[in-house]
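> Provided below for reference: sequence and predicted model.
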Amino acid sequence: MSENTWVQASDEVWDVVVVGGGVAGLSAALTLARVRRSVLVIDAGEPRNAPAAATHNLLSRDGIAPLELLRLGREEVLSYGGRVESGRVSGLRREGAELVVTTEDGGRAPARRVLVTTGLVDELPAIPGLAERWGRDVLHCPYCHGWEVRDGAVGVLATGPAAFHQALMFRQLSPEVTLFLHSGGDPTEEQWEQLAALGIDVVDGTVGALEVDDRDRLAGVRLASGRSVAVDALVVAPRFVARAGFLADAGLAVTEHPMGIGGQLVTEPGGFTGVDGVWAAGNVTDLMAPVPAAAASGVQAAAAINIDLIGADARAAVVARAGRASDASRPEPGSGDRR
């Protein structure tokens, strides 16, 4: 790489530039590289699940550290001729027949097609000490981390209507669940009955801070009133916001999720965004997709992109063949009869 430009040795554009090197992006890049597409992955190195100790529900790799999973994925992409570069993408625009991806440090990658797999940002409640424990003993998904907190004292922080459902899901994993009515999400009469029947304690009042013991483990939730409730883990419902601000010049914007849980890119099945040449996959377009689903969406988008490129290549070949035939039928200069 020289002068911060990612171009082929022949100065041709990349078949596909993948923006984001998480499981969706690397799965897509692997799929494309294996069918001999030239593919470049540009990754900012900020995977959403980096704070977590392990990735779960990934068949044959359950429990693998998130960063180790990505390291292995990058190696596989490279082994098939793909390329992975570090960089934070700042823009995407069309220049004639090409799409051009630019980075904050001046990188420029021309491409025939672009796949956006930048994921999302978890916007957490503004409670002192909460963000520092995210992915450890502050969590949100029972499928990702529920087994690890089974039978412990689990608190659920209510910041909206999803908290009631989280309380029920974690009650499946532990008999000791407490719902903190921090802000919003007041249960209905029917929900109160279900909480009581399941033995889920409900604590009213604003949460002021988290308490941590001398072993660096979550020990409790302290209310603004001064009351402390012991918990081993705290479940929250973050707002999920797709990392898509750099797509404004391409005519793409984040749309509010129908469930009100955050903002995402809206795509057609297969990941097409509606903007010519641009696809998206993973959490940037599916806020609740776990790791296996994000990986699968990357593969599906890669297949759709490859089919699109196959069609374009075939049409170009027809035009080129017609041009050659036309040239062959023309008489050579000076070859006509002279009298």
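That came through, no problem. Numbers count the residues shown, from 1 in each chain.

> switch to C-alpha atoms for all contacts and neighbour counts from now on
OK.

> Tally up the residues packed near D286, please.
Counted with other CA atoms under 10 Å, residues neighbouring D286 total 23.

> What residues does it make contact with?
D286 makes contact with Q264, L265 under the criterion CA atoms under 8 Å, 6 or more residues apart in numbering.

> quick one: secondary structure of it?
Here D286 is recorded as coil under DSSP: H, G, I helix; E, B strand; the rest coil.

> Could you do G160 as well?
coil.

> shouldn't it be in contact with G184?
Yes - under the criterion of CA atoms under 8 Å, G160 makes contact with G184 at 4.8 Å.

> Neighbour count for the two, which is higher?
When G160 and G184 are compared for neighbours, G160 comes out ahead with 19 against 13, by other CA under 10 Å.

> check contacts around that one.
So G160 contacts S183, G184, G185, D186, A237 (CA under 8 Å, 6+ apart).

> is it true that the last one touches A163?
Right, the one you point to is A237. Yes - contact criterion CA under 8 Å: A237 and A163 qualify, at 7.0 Å.

> Which neighbours do these two have in common?
Joint contacts of A237 and A163 (CA under 8 Å, 6+ apart) are L157.

> this is the other structure I want to compare:
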Amino acid sequence: MSTENDTSYDVLIIGGGPAGLSAAQMLGRSRRSVAVVDGGEPRNAPAQGVHGFLSRDGASPAELLKIGRAEAEHYGVRIIQDQAVAAARSTEDGFDVTLADGRVIRGRRLLITTGLVDELPEIPGLRERWGRDVLHCPFCHGWEVQDQAIGILGNGPWSVHQALLFRQWSGNITLFLNDLTEPTGDELEQLAARGVKVVAGAVESLRIEQDKLRGVALAGGPEVGVDAVVVGPQVRARLDAFVGLGLAAVPHPMGVGDYLETDADGATAVPGVWAAGNVTDMRAQVLASAAAGAWTAVVINNHLMAEELTADVAAYRESMSVAP
């Protein structure tokens, strides 16, 4: 399918979260033609508010994105509500991206800001409460559950660290080993020293009553009352659309899933393609993802400028060589 004249841009950004919109705003201010393809599936959609974002603390994820879209559009950025399903090298300059509705748009450069998908253990009640009273980051949500009864769901070695970390927000912490976490002798001593209770046995389900988490039920055992549950999900980079470019996720060194590897400026192994935000940095909170998007936009703009400068110098030299 051929592209239309109004579907060719300096930069295509795939992903309309904080990283993508921040990059779009920066590139728009640089007078670049930019399109953002937004599939409408933000990772933090279940959360009630965004925290740790200076001047926007407590704003809902939807409100933050609404503000970000308006700011980007103010600088001429086009927001396309659709899913990118495939990407390939263009027969001309840059990259062709196919959308779910069949349209093809082209960009001289490509920025991937598609984020991650959180994969939670298959425990009844966990997914339903995700982002509400089932949490994972104390810096994002610890303040909201301070001094409450918090259960840490064992899901591997990092669960001990989570228990010790959340102890800073509450003196009532219970680590459920869930047959998946085996603390070392030193770790058991640390947990005891910090007053963290340790409960053996597999977790069967969460008990929810009147739209509120009430407790953790153990398989064949008792129920332990909690107000919030903490779990460390496995994370998966959203990269299906970019297989045709040869891009693939690699295992994260922390053993918590996968990510798209880039250099310090966000450049991928494919020339002309960059990435920013959670798709390449799972630890980045919303503010950090936005900052990464802004910086990567600067790098992309400079990359384009260098290409344009080379072409202009070549054209200038040719014009001087034929001058009378």
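Received the coordinates, thanks. Remember, predicted model here, so these are calculated numbers, not experimental data.

> Restrict the contacts of G160 of structure 1 to the buried ones and give me that as a PyMOL selection.
Selecting only the buried entries of the contacts of G160 of structure 1 in PyMOL, with 16 or more other CA atoms under 10 Å as the criterion:
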select buried, resi 185+186+237
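
> Farthest pair within the contacts of G160 of structure 1?
The most widely separated members of the contacts of G160 of structure 1, counting by CA to CA, are D186 and A237 (14.6 Å).

> what about the strands in the stretch 101-250 of structure 2?
104-112, 116-119, 134-135, 150-153, 173-176, 197-199, 203-209, 212-218, 223-225, 228-230, 234-237, 250-251 (DSSP state E, counting those that start in this stretch).

> Just say which of these is most tucked in.
strand 150-153 (a mean of 28; mean count of other CA atoms under 10 Å).

> With structure 1 overlaid, how far apart is that strand on average?
Compared with structure 1 after fitting, strand 150-153 of structure 2 has a mean deviation of 0.1 Å; criterion: mean CA distance after the TM-score superposition for structure 1.

> what's that strand in contact with?
159, 162-163, 170, 172-178, 203, 216, 226-232.

> Please report how far A294 of structure 1 lies from G208 of structure 1.
35 Å (CA to CA, to the nearest Å).

> so what's the residue mapped onto C137 of structure 2 from structure 1 up against?
In structure 1, C137 of structure 2 lines up with C141, judged by TM-score structural alignment. By CA under 8 Å, 6+ apart, C141 of structure 1 lies in contact with V235.

> G199 of structure 1 versus C141 of structure 1, what's the distance?
In this view, C141 of structure 1 and G199 of structure 1 are 21 Å apart by CA to CA.

> repeat for G277 of structure 1
Distance, G277 of structure 1 to G199 of structure 1, by CA to CA: 53 Å.

> higher neighbour count, the two?
G277 (20 against 14).

> Now which residue in structure 1 aligns to A267 of structure 2?
By TM-score structural alignment, A267 of structure 2 lines up with F272.

> go on, V229 of structure 2?
V229 of structure 2 maps onto L234 in structure 1, by TM-score structural alignment.

> List the contacts of that match.
Residues in contact with L234 of structure 1 (CA under 8 Å, 6+ apart) are D137, V138, L139, V154, G155, V156, L157.

> And for M305 of structure 2?
Contacts of M305 of structure 2 (CA under 8 Å, 6+ apart): none.
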